[in-house]
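# Quick one: sequence and predicted model below, then my questions.
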Amino acid sequence: MSTRFSGEGNIGSAPDYREFTSGNDEPRRLLRLNVYFDNPVPTRDGYEDRGGFWAPVELWNSEPDWAKLYQKGMRVLVEGRMLREEWEDAEENERVTFKVDARRIAILPYRIESIRLSPKQQEIDSQPQPAQPETRPKQAAGAREPKGAKAKE
């Protein structure tokens, strides 16, 4: 069972990055985050969290460097699917967990001190942009040029 999910929350622990190899195939990469999705409700004294929850977030096919990018306490927006997962604990009791199979994890700009682009992105951003040709709006057939305007040839 799964359903669409979109939520804002804070990362609660250091990210966990793993690679799984199988034969000659390229390794499958997994980035796991533990995120607290809060539900702030306005009160007289500010805000109160009502109904927030912790959920493991998994992002498959991530890049190895992303584990360094995400940090404990960081505010993120997670989009993906919520999945119900059944498992047994050490005492063989049946348990149920809801986890997020993330499609994307966006970093929200709260408490960010600096941003540094990768060298490849800096090269793209520093390249001169081609000049845009000057265009004039076309006039309807039979319309006259404004007084004092010169026609370009």
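Perfect, thanks for sending it. Just so it is clear, the structure is predicted and the values come from calculations on it, not from any experiment. Numbers count the residues shown, from 1 in each chain.

# make it CA atoms for all contacts and neighbour counts henceforth
Fine.

# Strands of this structure, start to end?
Counting by DSSP state E, one finds strands in the chain at the ranges 2-11, 16-20, 28-37, 40-43, 46-49, 53-60, 75-88, 94-107.

# Going by contacts, tell me the helices and strands next to the third one.
In this case it means strand 28-37. For strand 28-37, the packing partners by 3 or more C-alpha pairs under 8 Å, 6 or more residues apart in numbering; DSSP states H and E come out as strand 2-11, strand 16-20, strand 53-60.

# got another, please set it beside the one above:
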Amino acid sequence: MSTHFYGEGNIGSAPEYREFTNGNDQPNRLLRLNVYFDNPVPKRDGTFEDRGGFWAPVEIWHRDAEHWVSLYQKGMRVLVEGRTMRDEWEDADENERVTFKIEARRVGILPFRLESATLSLKPTSGDPEPASD
């Protein structure tokens, strides 16, 4: 079972990166974020109350996942688009468990709580060398 998901939340812990061998091909790369998706409701005094927020693991499967592990940080506000997936598993006591995870298509960084940002282009093999003065 899966369904489209679109939500805003905060990364709650350091990202986890894993590689899985894939025969002679490039390994599959996974970046997992633990995100709290909140539901802030404004109150009369101007503050907000969280109603119905939830934690969900967000999985990003991509060849560049290794580079992104240093980009995403605990506390960062993100916008996640993807699909929810039901995940069935057994705990250490062999009890059946069910959780829901999000397989992300896109994870955007929102500018809340950022002190600064530096952007640079990643050079590709076809890019010309910069001219020297």
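Received the coordinates, thanks. Note that the structure is a prediction, hence the values are computed from the model and not measured.

# which one of the strands of the first structure is the most hemmed in?
Of all the strands of the first structure, strand 28-37 has the most neighbours on average by mean count of other C-alpha atoms under 10 Å, namely a mean of 20.

# Contacts for that strand, please.
7-21, 52-64, 66-67 (C-alpha atoms under 8 Å, 6 or more residues apart in numbering).

# For it, give me the average deviation versus the second structure.
Compared with the second structure after fitting, strand 28-37 of the first structure deviates on average by 0.3 Å (mean C-alpha distance after the TM-score superposition for the first structure).

# Including distance to residue 106 of the first structure, could the helices and strands packed on strand 28-37 of the first structure go into TSV?
As requested, these are exported to TSV (distance: least, C-alpha to C-alpha, whole Å):
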stretch	distance to residue 106 of the first structure
strand 2-11	9
strand 16-20	17
strand 53-60	12
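
# now for the ones you listed, which one comes closest to residue 85 of the first structure?
Nearest of these to residue 85 of the first structure, taken as C-alpha to C-alpha: strand 2-11 at 9.9 Å.

# dump the residue contacts of the residue most central in space within the first structure.
The first structure has residue 106 as the residue nearest its centroid, 2.1 Å off, counting by C-alpha atoms, centre = their mean. Residues in contact with residue 106 of the first structure (C-alpha under 8 Å, 6+ apart) are 76, 77, 78.

# can you tell me how far residue 50 of the second structure sits from residue 26 of the second structure?
42 Å (C-alpha to C-alpha, to the nearest Å).

# before we move on, the earlier item: how do the contacts of residue 106 of the first structure look in the second structure, which are kept?
Using both residues aligned by TM-score structural alignment, their matches' C-alpha atoms under 8 Å, the second structure keeps these contacts from these: 76, 77, 78.

# Isn't the last one up against residue 8?
Yes - the pair formed by residue 78 of the first structure and residue 8 meets the contact definition of C-alpha atoms under 8 Å, at 6.3 Å.

# how much space between residue 80 of the first structure and residue 108 of the first structure?
Counting by C-alpha to C-alpha, the gap from residue 80 of the first structure to residue 108 of the first structure is 17 Å.

# what sits against the aligned residue in the first structure for residue 79 of the second structure?
Correspondence of residue 79 of the second structure to the first structure, assessed by TM-score structural alignment: residue 77. By C-alpha under 8 Å, 6+ apart, the contact set of residue 77 of the first structure is 6, 7, 8, 9, 105, 106, 107, 108.

# try 7 Å this time
Counting by C-alpha atoms under 7 Å, 6 or more residues apart in numbering, residue 77 of the first structure makes contact with 7, 8, 9, 105, 106, 107, 108.

# quick one: the first one and residue 63 of the first structure, what's the gap?
It stands for residue 7 of the first structure. The value you get for residue 7 of the first structure to residue 63 of the first structure, if C-alpha to C-alpha is used, is 22 Å.

# How about the last one?
Noted for residue 108 of the first structure: a distance of 19 Å to residue 63 of the first structure, by C-alpha to C-alpha.

# Skipping adjacent residues, who's closest to the match of residue 79 of the second structure in space?
residue 8 (4.5 Å; C-alpha to C-alpha, 6 or more residues apart in numbering).
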